[in-house]
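Q: from the sequence below, what's the structure:
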Amino acid sequence: MTARLPAVRGTIINLCSALWLLAALNQPFWSALWDSVGGWQASRAGFLVTLPLFALVWVWTVLELLTWGRAAKPVLGIVLVLSAAVAFFMHRYGISFDRGMFTNVMETDPAEARELISGSMVLWILGLGVAPAMVIAMWPRAQQSIVGTLTEKLLTLSGLMLVAGAILVLQSGAYISLFRSHRDLRLQLVPTNYLSAAHSYAKVKLKPKREIEQISLGATRVASDPSSQHPMVLVLVVGETMRAANLSVNGYERETTPLLAARQNLVNFGRTESCGTATAVSLPCMFLDVGRGGYEDGMAFRRESLLDVLQRAGMDVWWLSNNSGCKGVCDRVQVVDVPATLPGDACGPGGCQDDVLVSALQERLDNVQRDTVVVVHMKGQHGPSYYLRYPPAFERYRPACQDNALDRCGPEQVVNAYDNAVSYSDYILDRIIMALQSQADRIDSSMIFVSDHGESLGEKGVFLHGMPYSFAPTVQKQVPFMAWLPKATQDRLGIDANCLVSRRDQLSHDNLYHSILGLTSTQASTYRNDRDVFSSCRTGPVVGGNPKRERQ
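A: All right, here's what the predicted structure looks like:
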C-alpha cells in the first residue's frame, strides 16, 4: 500500500514556498544586497545576520496575505511559476522589475515575445516553477474551519510582524540607511517586485475612462513663404532602441553611420536625454507637451498629442509603422501597419526589416498634395535578437551574436550584432533622405530622426533596457537626435543650420514637441519657444511671425 503524505497546515506550505523563492529564485537580489552592504564586516554582524531573516519574514507575509482557503494552492502555484519566469529574465539580462517593466511585458506584441523564448527558459520555468507548484498541488493540506483558518492567519501574521518590528527596532539605523541609499533593492526581490508592479499597472489601467483632453484648440499655421507652391513635407523617423553611444557621428570608434556622416545639410544634435528607458514610456512622452516631468503612465490615451495639434492646424498626418503600436499617440490620425499590407511570407522570422518602411514612405510621397507630416516608426535595434534586424549583407562586424540569450554570447559578439543593426539603420535613414530628394521638384521636405530609448549591451551584466530611470545606466537614457534640412527648406523657413550645431549634446525628448511645431510653422497654445531648438536659429521673421503662445 502506498503511504499517504501527511497533511500540512497552510502556514507551513507558505513557509516552505517562501524559503524556495528566496533560495532558488533570488540570486540577483542576494548579489545586489551583498554589494549594497559592502560584504561581510564583523562590526556589522548583527545587521548582516538579520537580513535573510527579514527577507524571509517579508516574503512569507506576502504569501500569507495572498493564500486563502481552497484558492491557496492555485494561487501559490501561479506565484511560483511567475516567479520562475521573472527570475529567469532578471538572471539572464540583469534587469530590475518595476511598473515600467511590467508595462513592457503587457504591451509587447507576439513577435517580440517569441524572440525572448528559448529552450533554457522553458527548462528553467519547468524546473524552478512548475515542479514545486506540482509538489504543492499534490501535497495534502490540513482541513481547517473558517474560524481555525482566520485564527492561524492572525497568529502567523502577528508573529511575523513582531519579528520584523524587533529587527527594525534593534537595527533601525542600518535598515534606514539601506532603504534610503538602495531603493532599487525592492525591484530585485521576487515575488514582491512583480506583484507590486502589477498592482501599480492595474491602478492605472482601471482608472475610469474619460474623454480625451483636447489641447491647442485654436492651432493654426503660418504661411512660411507665400511665393512657394510646393507642399511642405516633414518626415519624423522614430528609432527603436538606438543608443547614442554607438553612432560614429557621435564619436564612436566604429564607422556605424558613414552614410549619415557624408550627408550635407544634416544637423546632428548628439546625445539627447530620453523621456524613459522603454517604448511604453518614451514614445508617448516625446509626443506630448508635458515633458518628462509632467508625464504619467497612459497619458497619451487621455490627452491629445502633437499629431492631433498638427492635424487640427490643417496638415495631413500619417503614421507608418514597422513596430508594435504607438501607445495611443496615433489613435486619431491615418495609420498604416506596413507589415500587415504585405503578403504573409514577405518577412522573416523576426518580422519585417525596416526597408519596407522606405517603400511605404515612397508611395505616400508620390501622393502628397498638401502640407504633410509622416511619422515612420522603425523596428530599429529591438533586442535581444539584434541579428534579425538586418539583412546578411550588413553583417560587417563578426562574429555576431546569433542567439536571443545574450549572456551565452561573448561581449564582443553582442556589440557586433548591435552595431550591424545600427549600420542598417544608417542605410535606411539615408534611403529616406534619398526618397525625399527624389521629390525635390514638387515638395519642400525635411527629416527629423530621434530614437525612443537606448540599450544596455552587457555592461556590468545588464542587457536590454527598461531599467527604472533614476538608476538606469546612461546608455539606456541617451539617444540620437538629428535633422536633415535641405537648402530649399532652410531658405523657406529662415533657418541657419550652422547655428543649430551649437545645441549639440544639450537636448532632451522635451524639445521634440515644440521643435516640430516650430518647424511646421504651427501656432499653438501649448508651444514653448524656449524648447524649440530651431527658434533661436532663424535668420529672419517667418511671414506671420514665429510660432508663439496663444492666449489661453
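
Q: drop to CA atoms for contacts and neighbour counts, all remaining ones
A: Will do.

Q: now stretch 290-300, how far from the chain's geometric center?
A: 14 Å (CA atoms, centre = their mean, to the nearest Å).

Q: oh sorry, the question was meant for stretch 10-27
A: Relative to its chain's centre, stretch 10-27 lies at 31 Å (CA atoms, centre = their mean).

Q: can you point out the buried residues in that stretch?
A: Within stretch 10-27, the residues that count as buried by 16 or more other CA atoms under 10 Å are 10-11, 13-15, 17-22, 25-27.

Q: who touches that stretch?
A: For stretch 10-27, the external contacting residues (CA atoms under 8 Å, 6 or more residues apart in numbering) are 55-56, 59-60, 63-64, 72, 76, 80, 83-84, 87, 91, 128, 136, 141-142, 152-153, 156, 188-191.

Q: what's the answer for stretch 46-65, then?
A: By CA under 8 Å, 6+ apart, stretch 46-65 touches 11, 14-15, 18-19, 22, 40, 76, 153, 157, 160, 163-164, 167, 171, 174, 191-192.

Q: okay, and which of those residues map to helices?
A: Among the contacts of stretch 46-65, the members found in helices (DSSP state H) are 11, 14-15, 18-19, 22, 76, 153, 157, 160, 163-164, 167, 174, 192.

Q: so which of the residues you listed is the closest to residue 407?
A: Of all the ones in helices among the contacts of stretch 46-65, residue 22 has the smallest distance to residue 407: 22.9 Å, by CA to CA.

Q: separation between the closest residue to residue 398 other than its chain neighbours and residue 21?
A: With CA to CA, 6 or more residues apart in numbering as the criterion, residue 398 has its nearest non-adjacent residue at 6.1 Å, and that residue is residue 416. Relative to residue 21, residue 416 is positioned 36 Å away (CA to CA, to the nearest Å).

Q: circling back: tell me the one of the buried residues of stretch 10-27 nearest residue 406?
A: The nearest member of the buried residues of stretch 10-27 to residue 406, counting by CA to CA, is residue 27 at 18.4 Å.

Q: just the buried members of the contacts of stretch 10-27?
A: Among those, those classed as buried by 16+ other CA under 10 Å are 55-56, 59-60, 63-64, 72, 76, 80, 83-84, 87, 91, 128, 136, 141, 152-153, 156, 188-191.

Q: let's compare: structure for the following, please.
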Amino acid sequence: MTKPTTDNTANSSSFAWKISLSRPMQILLVSVWLLVFSNTTFWTTVWQGIGGWDNGSPLFLLSLPVLALLWTFGLLTLLAWGRMTKWVLGLFLIVSASASYFMNSFGIVIDYDMLTNVVQTDTREALELLSPRMFIWIALLGVLPAFLLTRIETRKFSWKRELSMKLVSVVVALAGIGGIAMSEYQSYASLFRNHREIRLQLTPSNVVSAVNGYVRRELKTPTQLEVIGADAHRQMRVGNAVKPRLTIVVVGETARAENFALNGYKRDTNPELSKQDIINFTNASSCGTATAVSVPCMFQQAGRDDYKPSMATSREGLLDVLKHAGVNVLWRDNNSGCKGACDRVASVDVSNLGLADICEAGGECHDEALLSGLQDYLDTLKDDTVVVLHMKGSHGPSYSKRYPQAFEHFTPVCQSSELDQCSTESIVNAYDNSLRYTDHVLAQTIKLLKANQTRFDTAMLYMSDHGESLGENGIYLHGLPYAMAPQQQTHIPMILWMSQGMEETANLQPGCLQSVKDKAWSQDNLFDSVLGLMAIQTSVYDPARDMFHQCQAPQQASTISGAQEKGVN
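A: Alright, predicted model coming up:
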C-alpha cells in the first residue's frame, strides 16, 4: 500500500492547519460549499418548481441535493488535476460567488449570450455594476473559502493512486446520477421540462457550459469575410428636382415598448414625439435580449431564426451593402461599439469628444452628443446618405445617469446600481426619465432632418436594441435567453418619421403605413426596409421583409445600368 504524505508545495506555511485531506475530499468539501452558499437562486427555483413540501414524494425531495452534489463533484473532479487542484477550486469558488451575486441581485441566468455581454461590456458599463455589497458577497462566499482551502495540507499519493481515486470518483458520481435519474425519471423530466432555466442557474456548471459554448463558437467563426450584395446599385429617379436621400437610423438602448406613452403607457414619456407626425409601430420585437446579439443581428439579412453570432464579424451586413451601392454611410456611437456592424464604414465615437455642455466631467456623454457636429457633416454631402446613431439610451442599472438633471421629471429616483435594494417606484421613475430624454433626442433628430429638407429627402427610423426588466418577478436588466425572456425584454419601440419629399420619392401610398402600424414587425425588417427606402437594388434584397414595399404604388423608377451606374457610384 502506498503511504500517503503531505504535499508541501504552496502548503508548507507555518500557518497551515494541522489537517490533511486527499484531493477528492477537498473537491467534495468545495462542492458542498458551492451548493449551500452559491446556489440560492437555483434552490429557490427548484423548490418553487416542485411545489415545496407539497410535492408528495419524499424520495424525490431527498434525491435533489444528492443529485446536485454528485453532478458538481463529478464536474470539478474532471476539471481539477494534480497540483493545480487548489488553484482550480479557488477559481471556481470566486467565479461562482460572483455569478451567484448577479443571479441573486438581478434575476439573470448564466449562458453563452450572457458571457458574451460580459466580454463585450466596456469599462464604464462594468464600473456601474460594482458596489460594496458585491465585494462583500464575493469576499465571504468566494475569497474566504478559497483562502481557507490553502490552509489545508494535501495528502499526496503516487500518480497511479491519484488517477485511480479520480476514476473511482467519476464513476461513483456518474453511477449515482444515473441511478437517481432512472428511479425518479418522471419527476425530473417534469421539473426540467417546465423550468428550463434551472440548468442555467446551477453554478459552477452554468459557467463551465457558457465558457465552453463561447470558446467553441469563437473557434468556429470563419476567418474570411463573406461578401454580400456586391451587385448593389441605386435606382435612377426621373425629374429635374431630384434630391439625394438622407436616412438616419437610430439604434436605441434598453427601451421597452411597455413604457412608451405612444403605446398607451399611463405616464407621459413621449411629450415631444407625440406632437410630431410620426408612425409608431406598436408590435415590434427584437432579435435578441442583449446588445451583443441584437445590434449585429438587426444589421444582418439572416433574421433572428437564422442569425449566428459568428456573422457579426465574418459576414457583411446592411451598411456594407449600402456602401457597395455608393451610399455615404456613417456610424456615430455613444454606447459600447457597433459589435461588428460598422467595421468597414466610417465611424465616430462621440463619447470621447469631451463636449462640455453634454458630457459629464470625467464621465459619460448624454445622447445629444450624437447630434453634435452632425450638421457640419451633412453640409459636406451631395449624395444619398445613411447615418446610424447608436444611443446610450436607458442602459441599466444606473438609469439616473442616462439623462441630464433637467429631465428628472419623475421622483424619487433610484441612484444605486443595486436595483434589488431600491423601491420599484424609484427604479421605474429613473427609467421613465431616461425615456423622456430619449424622446427629446429623437425629436431633436427630426428637427435636424426638417432643417435639411431643402437639400435632402429625409427620414428617421428608430428602434431599440432590446427591452428591459424592472423587477417583474424578481428579474432586472436584460439578457435572458430569448425563449425564457419576458415580453418586457423583447417588445421594443419602433418609430418612423419621414418628410413629404421622402414619402413621395419612395412612392408610398398616403396613409398606408398608418394602416399597418399595428402589424407584427421586428428587427428582421430593418435590412430590407432601409434598402427599399434608399432605392437600392441587389440580389440579396427581399421585398417580403421590406415594410415599405407593400405600401408602394406601381413603380415608376428606372434602374441605373452600365455607364450611368458607374457615374453614380
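
Q: where does the TM-score land?
A: In this superposition the chains share a TM-score of 0.96, using TM-score structural alignment, normalised by the length of the first structure; 545 aligned residues with a CA RMSD of 1.7 Å.

Q: what is the nearest of the ones in helices among the contacts of stretch 46-65 of the first structure to residue 45 of the first structure?
A: Looking across these and measuring by CA to CA, the closest to residue 45 of the first structure is residue 174, at 11.3 Å.

Q: how much space separates that closest one from residue 188 of the first structure?
A: 19 Å.

Q: ok, now residue 489 of the first structure?
A: 50 Å.

Q: check residue 89 of the first structure too.
A: 11 Å.

Q: ok, now residue 138 of the first structure?
A: Separation of residue 138 of the first structure from residue 188 of the first structure (CA to CA) stands at 30 Å.

Q: swap in residue 104 of the first structure?
A: Distance, residue 104 of the first structure to residue 188 of the first structure, by CA to CA: 17 Å.

Q: now residue 263 of the first structure
A: Per CA to CA, residue 263 of the first structure is found 45 Å from residue 188 of the first structure.

Q: what about residue 416 of the second structure, which SS state?
A: Applying DSSP: H, G, I helix; E, B strand; the rest coil to residue 416 of the second structure yields a three-state assignment of coil.

Q: what do we get in the first structure for it?
A: Matched by TM-score structural alignment, residue 416 of the second structure corresponds to residue 403 in the first structure.

Q: so its match makes contact with residue 409?
A: Yes: counting by CA atoms under 8 Å, residue 403 of the first structure does reach residue 409; the two are 7.3 Å apart.

Q: more crowded one of the two?
A: Taking other CA atoms under 10 Å, residue 403 of the first structure and residue 409 do not tie; residue 403 has more neighbours (20 against 16).

Q: state the distance from the more buried one to residue 284 of the first structure.
A: In this view, residue 403 of the first structure and residue 284 of the first structure are 30 Å apart by CA to CA.

Q: ditto for residue 71 of the first structure
A: Using CA to CA, residue 71 of the first structure is found at 39 Å from residue 284 of the first structure.

Q: the more surrounded of those two?
A: Neighbours were counted for residue 71 of the first structure and for residue 284 using other CA under 10 Å; residue 284 has more, 26 against 10.

Q: secondary structure element for the counterpart of residue 141 of the first structure in the second structure?
A: Counting by TM-score structural alignment, residue 141 of the first structure lines up with residue 154 in the second structure. Residue 154 of the second structure belongs to strand 153-156 when elements are defined using DSSP states H and E.

Q: that strand vs the first structure, mean deviation?
A: Aligned to the first structure and superposed, strand 153-156 of the second structure gives a mean residue distance of 0.9 Å (mean CA distance after the TM-score superposition for the first structure).

Q: all helices of the stretch 201-350 of the second structure, in order?
A: Secondary structure of the stretch 201-350 of the second structure by DSSP state H, counting those that start in this stretch: the helices cover 205-220, 291-298, 311-314, 318-324.

Q: of all those, which one is nearest residue 444 of the second structure?
A: Among those, helix 291-298 comes nearest to residue 444 of the second structure, with 22.9 Å by CA to CA.

Q: buried set for stretch 458-468 of the first structure?
A: So, applying 16+ other CA under 10 Å, buried residues of stretch 458-468 of the first structure: 458, 462-468.

Q: please disregard the earlier target; I meant stretch 125-136 of the first structure.
A: For stretch 125-136 of the first structure, the neighbour count (16+ other CA under 10 Å) marks 125-126, 128-130, 132-133, 136 as buried.

Q: state the distance from the equivalent of residue 367 of the second structure over in the first structure to residue 381 of the first structure.
A: Per TM-score structural alignment, the equivalent position to residue 367 of the second structure in the first structure is residue 354. Between residue 354 of the first structure and residue 381 of the first structure the computed distance is 10 Å (CA to CA).

Q: for the residue nearest to the match of residue 416 of the second structure when sequence neighbours are not counted, give me its contacts.
A: With CA to CA, 6+ apart as the criterion, residue 403 of the first structure has its nearest non-adjacent residue at 6.5 Å, and that residue is residue 385. Taking CA under 8 Å, 6+ apart as the criterion, residue 385 of the first structure is in contact with 115, 350, 402-404.

Q: rerun at 7 Å
A: Contacts for residue 385 of the first structure (CA atoms under 7 Å, 6 or more residues apart in numbering) come out as 115, 403-404.

Q: ok, residue 423 of the first structure next?
A: Each residue near residue 423 of the first structure by CA under 7 Å, 6+ apart is listed here: 256-257.

Q: just the strands in the first structure please.
A: Along the first structure, counting by DSSP state E, strands occupy 220-221, 232-239, 266-273, 316-321, 334-337, 372-377, 444-451, 456-457, 463-464, 478-484, 522-523.
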